[in-house]
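**Q** what's the 3D shape of this:
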Amino acid sequence: MLEGKVVAVTGAGRGVGREIALLCAQEGASVVVNDLGASAEGDGADVGPAQETVNDIKAAGGKAIVNGASVADPAGATSIIEDAVKTYGRIDAVVNNAGILRDRIWHKMSHEDWNAVIDVHLNGCFNVSKAATPYFKDQGSGSFIHFTSTSGLIGNFGQANYSAAKLGIVGLSQSIALDMARSGVRSNCIAPFAWSRLIATIPATNEAEAQRIERMKTMSADKIAPLVAFLASDASTEVTNQIFGVRKNEIFVFSKPRPVRTVHKSDGWTVKSIAEEFLPAARPFFTDPTERSGDIFGYDPI
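**A** So this is what the prediction gives:
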């Protein structure tokens, strides 16, 4: 379903990104396999994992090249797209998958922890997408596939930087979808549930969290790839500005924030009337302030 397409996948040396690159190549795409090869916290660089993915694609009869640039660097992000165009003549889909984790409880999170995660996730999505946009616009087609997370959509402990970046990616994707619709370009998000080296760094502080991690181990990275390949294909030309999730054999469509309760007061609100009238009317519609991703998806996947 991707015959003749050119797809760039960031963070494709390992885990989810690797599985996406392999499947896109299997479906006929020429793939730019980008991976800086850094540690889970973003330190160091090693082109080896990306090269291994490329070698495996070629061994199976597919087409792929390596790009070892950092998506956090605008020039590096641009090189990903330029390599695609120089080698294969075009770019049809961008998969913004690259990521790092620097999980810290809020009161211990440093500016460095914040900036590092925002740079790779949110700024990285912007950098790579911005580089591909002129090509998409000129050819009147293209697909952006961004990776968000339920840590941003719902919330999680110790991930203020990651959660903010991942929810910011949703806002970025929505704006791209609206701005680029007239050019035939679509933009969607996926929240993946899959065991990876990043997930493996999350500590279990109690039995419930330990059980959740064990459930995550059953969710293999290859389960995410089919939806990505679909969104990169022409079969998805009417699909844009959506948020999906993949959890083993489940695919979700997520809702977006919309008003759930409106209270009008003809003579306007005071501090006292908000406390006495608005709050009792609105409280039944409040979300649980302690709810986190694991509470929503606490059941075992099938």
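**Q** CA only for contacts and neighbour counts going forward, please
**A** Fine.
**Q** OK, contacts around residue 128?
**A** Residue 128 makes contact with 71, 74, 77-78, 80-81, 94, 96 under the criterion Cα atoms under 8 Å, 6 or more residues apart in numbering.
**Q** ok, now residue 252?
**A** Counting by Cα under 8 Å, 6+ apart, residue 252 touches 244-246.
**Q** for it, helix, strand, or coil?
**A** strand (DSSP: H, G, I helix; E, B strand; the rest coil).
**Q** Check the gap between it and residue 212 for me.
**A** Here residue 252 is placed at a distance of 19 Å from residue 212 (Cα to Cα, to the nearest Å).
**Q** one step back: export the contacts of residue 252 to CSV and append columns for distance to residue 28, neighbour count and secondary structure.
**A** Formatted as CSV, those follow (distance: Cα to Cα, whole Å; neighbours: other Cα atoms under 10 Å; DSSP: H, G, I helix; E, B strand; the rest coil):
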residue, distance to residue 28, neighbour count, secondary structure
244, 24, 18, strand
245, 24, 21, strand
246, 23, 20, strand
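**Q** To check against the first, give me the structure of this:
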Amino acid sequence: MTIRFDGKVAIVTGAGIGLGRSHALGLAARGAKVVVNDLGVAADGQGRSSAEADAVVAEIIEAGGEAMAHGADVSNEAEVKDMVQQAMDKWGRIDILINNAGILRDKTFSKMTLDDFKKVVDVHLIGTATVTHTVWPIMREQGYGRIVLTASSSGLYGNFGQSNYGAAKAAMMGLMNVLHMEGARDDIRVNTLAPTATTRMTEELFSPEVGELLRPETITPGVLYLVSEDAPSRVIMGAGGGSFAQTRVYETKGITLAGDDITPENVAAQWDKVTDPTDQEILTQAFEQTGKYAKNAADLAGIKLEK
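**A** Predicted structure coming up:
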């Protein structure tokens, strides 16, 4: 089966360079009409330029595709609405959204200003929410949508000096989980990418040899699957260097205490059981955890709960 996007319209944020550029070119090469969004800022969010977005559009058009550039700041609702309206005026629909735009302002938490913390969260989390919120009613009306949020191993696993970035990227999982549920009726599928690539943000971290292996082009094929017609939903996909994997959150079976036994001392005494991975499970919604705990407590108390 060949994955194609003929007749589909896609928005890719932060698409002037790096991963976003690769995603935009990949979509266009397979038939999508692409809105190349890029504010043209430096890695820390300073400045503004349309040159990089325009260059990607020119590359797509030269290859026979269709594209338009827009320099919306993803955290600015008015600018995002203008971008979406221009896409609708030009092509009449929006099928795909890849939220990729981001900045870095790395410092240890003790040295970081709250302004730098808020700015990174604003671009990554609020920016993702703003663009997604703007296209959401369009996708609902169409009865079709494919959305990718971009997380990071810094959010999933932690990375020294990136409390702001890690917090924003970890939030993508929570946003995806809820949007997956709310979009299911209208065939809006929502997934999350956790990439490791050589980009402007990371190029100083890798040797030339490793940098070549981790080119953005080694990640984009996975993203194209996540926005295809047969895409899954609610998947966190790790990707880099041609490797593709799924990240999952598990909950252990744990323990249940009752009455006077619910003490910190008893939690400490049975910590090995609390953390034992045997029979751990994936919970798919918040009330599954609630139901699990209520049933455990009822079972211990000899109470039969109604289903």
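**Q** What would you report as the TM-score here?
**A** Put the two chains on top of each other and the TM-score (TM-score structural alignment, normalised by the length of structure 1) is 0.86; 273 aligned residues with a Cα RMSD of 1.6 Å.
**Q** Now for the contacts of residue 128 of structure 1: which two are most distant?
**A** Spanning the widest gap among those are 74 and 94, at 15.2 Å by Cα to Cα.
**Q** Looking at these two, which is more packed in?
**A** Taking other Cα atoms under 10 Å, residue 74 of structure 1 and residue 94 do not tie; residue 94 has more neighbours (26 against 17).
**Q** which non-adjacent residue is nearest the residue mapped onto residue 220 of structure 2 from structure 1?
**A** Correspondence of residue 220 of structure 2 to structure 1, assessed by TM-score structural alignment: residue 225. For residue 225 of structure 1, ignoring the flanking residues on the chain, the nearest one in space by Cα to Cα, 6 or more residues apart in numbering is residue 20 at 4.5 Å.
**Q** element containing the one you found?
**A** Per DSSP states H and E: residue 20 of structure 1 is located in helix 15-26.
**Q** What are the boundaries of the helices in structure 1?
**A** 15-26, 48-59, 74-88, 111-118, 124-139, 150-153, 160-180, 207-216, 225-232, 271-273, 279-282, 293-296 (DSSP state H).
**Q** Of the ones you listed, which stretch is the most buried?
**A** Highest mean neighbour count of the helices of structure 1: helix 15-26, a mean of 25 (counted as mean count of other Cα atoms under 10 Å).
**Q** Just tell me the aligned range of that one in structure 2.
**A** Residue span in structure 2 matched to helix 15-26 of structure 1, by TM-score structural alignment: 18-29.
**Q** How about residues contacting stretch 261-269 of structure 1?
**A** Contacts for stretch 261-269 of structure 1 (Cα under 8 Å, 6+ apart): 278, 281-282, 285.
**Q** Of those, just say which sits nearest to residue 67 of structure 1.
**A** Nearest to residue 67 of structure 1 among the contacts of stretch 261-269 of structure 1: residue 285, at 48.0 Å, using Cα to Cα.
**Q** And the residue of structure 1 most remote from its centre, how close does it get to residue 34 of structure 1?
**A** Most distant from the centre of structure 1: residue 267, at 45.0 Å, with distances by Cα atoms, centre = their mean. In this view, residue 267 of structure 1 and residue 34 of structure 1 are 59 Å apart by Cα to Cα.
**Q** Ok, residue 120 of structure 1 next?
**A** 13 Å.
**Q** These two - which one has more neighbours?
**A** Neighbour count, other Cα under 10 Å: between residue 120 of structure 1 and residue 34, residue 34 has more, with 33 against 24.
**Q** which residue is nearest the middle of structure 2?
**A** Geometric middle of structure 2 (Cα atoms, centre = their mean) lands on residue 149, at 2.2 Å.
**Q** before we move on, back to that, contacts only, for the residue nearest to residue 225 of structure 1.
**A** When contacts are counted by Cα under 8 Å, 6+ apart, residue 20 of structure 1 is found next to 9, 12, 222, 224-226, 228-229.
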